[in-house]
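Student: Take a look and give me a structure for this.
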Amino acid sequence: MVTELPQPKPATIYDVAREAKVSHQTVALYLRGHTGFRAETRERVERALRDLNYRPNRAARALATRRSYRIAALVYEMLEIGPAKTIQGAAERAREAGYLLDVVAVDPDDASALDRAIETVDAQDVAGVVAFAPVDQLLGRLEGATFHVPVLLETEPGDEAQAESIHSRGLDPIVDHLVGLGHTRIGYLGGPPDWLAARNRETALREALARHGLEPAGVVYGNWSSASGHAAVLGAGWLEDVTALVVANDQTALGAILALTERGFRVPDDISVTGFDDTPEAAFYRPPLTTVRIDYAQQGRDLVERLLARIDPDTVGGGEPATRAPELVIRASTAPPSMPAR
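Tutor: Got it, this is the predicted structure:
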């Protein structure tokens, strides 16, 4: 069933002026930030704005000021938890600043479609662009693109700056937690190697283990999905020799836990399992999943904040946005090893 909702006519500054019993020039000056009004006049205008639910007409404002209030976002893999929540945060921050975030999905495997998407965005009347490049082929194409407005490219740091990655920093508390429980034979189920975040997470895992004098007891890869985690664990012969399995994300961990159960392992009695991301469902896995919480929405807000500092400094408070550190969330999927690995 489809229902058409009524569309009330939005209030104009002339409606506000009549309600407040002032001139429309007075309302316009107030909306531009003019402060030289008597207290009574200001209160009448503010009351009229609230009562009429007045909203500025951004399109008209853009025409009058010759400024755009749109930000384009080039994104990939919107179905993944991290990218989806990052875009959500970016859209919220843009809206708070009076901008609209236009999301354009891109496919790095289709070079011609990617080129068309970049050309389309650059030809539009946008104030700036945020581009998300989680995979190698997309990063390479975006780094070579030319835009005529400010652009911020969101990607993982390279190998030389790997320690700066928030994704990477989340592996330290996971490894410390497992080693603290007594685990010394720890396997790893990683993400797809063409994702920079996946490579950084594996590098961080190896470095965290090395600080404890350990190395991975086995490594296998998935593609962030539960199905890939299930298949990888079913085919990993080295699981007989580990007491803990670190998984690159929560969705992959879901499939991994099912496969472990099907193979006769008990979680966490025989093998402890950890995830990464702290998806809303992670607390309801069987058993509930120990994982690392990443505030992806805040990362999206920070990205737009940095872009606004370049295109519209008056909308930001100044200073560098502070990215929140990863947080270890301990649940029932991890426990001390009950016996030597089988």
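Student: CA atoms for contacts and neighbours, from now on please.
Tutor: Fine.
Student: Tell me where this structure has helices.
Tutor: For the chain, applying DSSP state H gives helices covering 13-20, 24-31, 39-51, 58-65, 81-96, 111-123, 136-143, 166-169, 171-181, 196-211, 226-234, 250-262, 296-311.
Student: any chance of those helices in JSON lines, plus distance to residue 336 and mean neighbour count?
Tutor: Shown next, in JSON lines, are the helices of the chain (distance: least, CA to CA, whole Å; neighbours: other CA atoms under 10 Å):
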{"stretch": "helix 13-20", "distance to residue 336": "67", "mean neighbour count": "18"}
{"stretch": "helix 24-31", "distance to residue 336": "62", "mean neighbour count": "16"}
{"stretch": "helix 39-51", "distance to residue 336": "59", "mean neighbour count": "15"}
{"stretch": "helix 58-65", "distance to residue 336": "58", "mean neighbour count": "11"}
{"stretch": "helix 81-96", "distance to residue 336": "30", "mean neighbour count": "20"}
{"stretch": "helix 111-123", "distance to residue 336": "48", "mean neighbour count": "15"}
{"stretch": "helix 136-143", "distance to residue 336": "38", "mean neighbour count": "16"}
{"stretch": "helix 166-169", "distance to residue 336": "23", "mean neighbour count": "22"}
{"stretch": "helix 171-181", "distance to residue 336": "5", "mean neighbour count": "19"}
{"stretch": "helix 196-211", "distance to residue 336": "17", "mean neighbour count": "21"}
{"stretch": "helix 226-234", "distance to residue 336": "21", "mean neighbour count": "21"}
{"stretch": "helix 250-262", "distance to residue 336": "17", "mean neighbour count": "23"}
{"stretch": "helix 296-311", "distance to residue 336": "30", "mean neighbour count": "21"}
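Student: one more to put side by side:
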Amino acid sequence: MRAQREQAGGTPGRVVRPATIYDVAAEAGVSHQTVSRFLRGYEGIRPQTRERVMAALSSLDYRPNLAARGLKSGRSHRIGALTHEVVQVGPSRIAESASAAAREAGYILDLISVDTRDPRAIDEALVQLTQHSPAGVLVLASTDEMLTALTKADIRVPMHLETELDDPTSPSETGVPALVEHLAALGHTRFMLIAGPPNWSAARRREHAYESALEQLRLPTGPILHGDWSAASGYRAIADAASPFPATAVLAANDQMALGAMLALKERGLAVPGDVSVVGIDDNPEAAYYDPPLTTVHLDFEATGRHAVTTLVARIEEKEIPGRLARHPRLVVRRSSGPVPALIG
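Tutor: Next up, the predicted model:
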């Protein structure tokens, strides 16, 4: 455990070398060839030996030398990734989990975020991603502009596109039907939707799921307004809505727009949920601390990012491609939703 001891009790200012496979082998009591086979994914290692090697890798905080591996194998261990709107909860959490999954698989994720309103910026980013011959390219795309740019791009390495398609066949994956059913069970019949921007496939899919859910319940859709995912746009949608306010239930296509909507309702003299119930989508980390805490659906963005990287790495390493990721949103009921006003008391 020499590398670890030096790290714990070394001389101040001294540069501590990282652990090597020889250190790992000594710690685990195996040969360095066994450690090397384990790191390459060899399956024929006895379970007890495998456990000792894994424990030693963890104890010594072993990190593979990707540059050396690339020189030896002739293959890059860098993945170029293109995303956008990282200030938004969903894209940022997907990118974060994708980066972690890449590290665990022995790759480095080079992430570039672009302004999707500028087609030239997207084209330049794609060129930048591919000019250093990455092992593969991961595109986390949600807008029409990104998808259009991809159709023109000349990408000659394995690629995976992670996007939410306009798929009307599985509305439950959006979480919207669960929200509509929750509100309808509370007696609400007058709804309003604050939808996301129309150039986002996820926004269109959630809007379609909303209309379908209300149609199945034989309820009118009510006003459909559009925001840009920001709290400010949710605020403006409610502040500019007709008077008297036309709905007792507001469904916002994400939690941030729901936050803005609740402030605007308060400024209009309407209580949440006493007069109007408000629900969102995403279950961002702050949703439980809104005033009042927000009813929403929890979406597993981390699973999305990890599945995207797992799929791309399988293509790079010519392994079996994993199947489609099944999404199971979970309704989280908090205090922003309540009975329709006529039923209160």
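Student: Just put the helices of the first structure in TSV and tack on distance to residue 105 of the first structure.
Tutor: Formatted as TSV, the helices of the first structure follow (distance: least, CA to CA, whole Å):
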stretch	distance to residue 105 of the first structure
helix 13-20	37
helix 24-31	36
helix 39-51	37
helix 58-65	24
helix 81-96	11
helix 111-123	8
helix 136-143	12
helix 166-169	23
helix 171-181	30
helix 196-211	19
helix 226-234	23
helix 250-262	22
helix 296-311	16
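Student: Just give the nearest non-adjacent residue to the residue nearest the centre of the second structure, would you?
Tutor: Ranked by distance to the mean C-alpha position of the second structure (CA atoms, centre = their mean), the top residue is residue 94 at 2.6 Å. Distance criterion CA to CA, 6 or more residues apart in numbering; nearest residue to residue 94 of the second structure, sequence neighbours excluded, is residue 305 at 4.5 Å.
Student: what residue of the first structure matches up with the one you found?
Tutor: Under the alignment (TM-score structural alignment), residue 305 of the second structure pairs with residue 300 in the first structure.
Student: gap between that match and residue 263 of the first structure?
Tutor: Counting by CA to CA, to the nearest Å, the gap from residue 300 of the first structure to residue 263 of the first structure is 40 Å.
Student: sorry, back to before: now do the same contact list for the residue nearest to residue 94 of the second structure.
Tutor: 93-98, 101 (CA atoms under 8 Å, 6 or more residues apart in numbering).
Student: between the residues you listed, which is closest to residue 282 of the second structure?
Tutor: residue 93 (10.7 Å; CA to CA).
Student: Return the distance of the closest one relative to residue 83 of the second structure.
Tutor: Counting by CA to CA, the gap from residue 93 of the second structure to residue 83 of the second structure is 11 Å.
Student: Same check on residue 216 of the second structure?
Tutor: Distance from residue 216 of the second structure to residue 83 of the second structure, by CA to CA: 36 Å.
Student: And for residue 209 of the first structure, nearest residue in space, chain neighbours not counted?
Tutor: residue 215 (5.6 Å).
Student: quick one: contacts for the counterpart of the one you found in the second structure?
Tutor: Counting by TM-score structural alignment, residue 215 of the first structure corresponds to residue 220 in the second structure. For residue 220 of the second structure, the contact set (CA under 8 Å, 6+ apart) comprises 189-191, 214.
Student: among those, which two are most distant?
Tutor: So, these by CA to CA: farthest apart are 190 and 214, at 10.3 Å.
Student: Can you pull the residues that touch both of these two?
Tutor: Common neighbours of residue 190 of the second structure and residue 214 (CA under 8 Å, 6+ apart) are 220-221.
Student: shouldn't residue 235 of the second structure be in contact with residue 268?
Tutor: No: between residue 235 of the second structure and residue 268 there is no contact under CA atoms under 8 Å: 11.1 Å.
Student: Which residue lies closest in space to whatever residue of the first structure lines up with residue 91 of the second structure, excluding its sequence neighbours?
Tutor: Counting by TM-score structural alignment, residue 91 of the second structure corresponds to residue 83 in the first structure. Leaving aside its sequence neighbours, residue 83 of the first structure sits nearest to residue 77 (CA to CA, 6+ apart; 6.8 Å).
Student: how deep is the one you found tucked in, by neighbour count?
Tutor: Look at residue 77 of the first structure: counted by other CA atoms under 10 Å, it has 14 neighbours.
Student: What distance do you get for it to residue 119 of the first structure?
Tutor: For residue 77 of the first structure relative to residue 119 of the first structure (CA to CA), the value is 20 Å.
Student: for residue 165 of the first structure, same thing?
Tutor: Taking CA to CA as the measure, residue 165 of the first structure and residue 119 of the first structure are separated by 30 Å.
Student: Could you tell me which of the contacts of residue 220 of the second structure belong to strands?
Tutor: residue 191 (DSSP state E).
Student: about what we covered before: which one of the helices of the first structure lies nearest to residue 288 of the first structure?
Tutor: That would be helix 250-262 among these, by CA to CA, at 10.0 Å.
Student: doesn't residue 32 make contact with residue 22 of the second structure?
Tutor: Yes: with contact defined as CA under 8 Å, residue 22 of the second structure counts as touching residue 32 (5.5 Å).
Student: Identify the residues contacting residue 54 of the first structure.
Tutor: 10-12, 16.
Student: ugh, wrong one, residue 274 of the first structure
Tutor: Counted by CA under 8 Å, 6+ apart, residue 274 of the first structure has contacts 174, 245-247, 250, 253, 289-291, 333-334.
Student: So which of these are in strands?
Tutor: Counting by DSSP E, the contacts of residue 274 of the first structure contribute 245-247, 291 to strands.
Student: In those, which residue is surrounded by the most others?
Tutor: Most surrounded of those: other CA under 10 Å gives residue 291, at 32 neighbours.
Student: In this structure that residue contacts residue 328, no?
Tutor: Yes: when contacts are counted by CA under 8 Å, residue 291 of the first structure is listed as touching residue 328 (6.1 Å).
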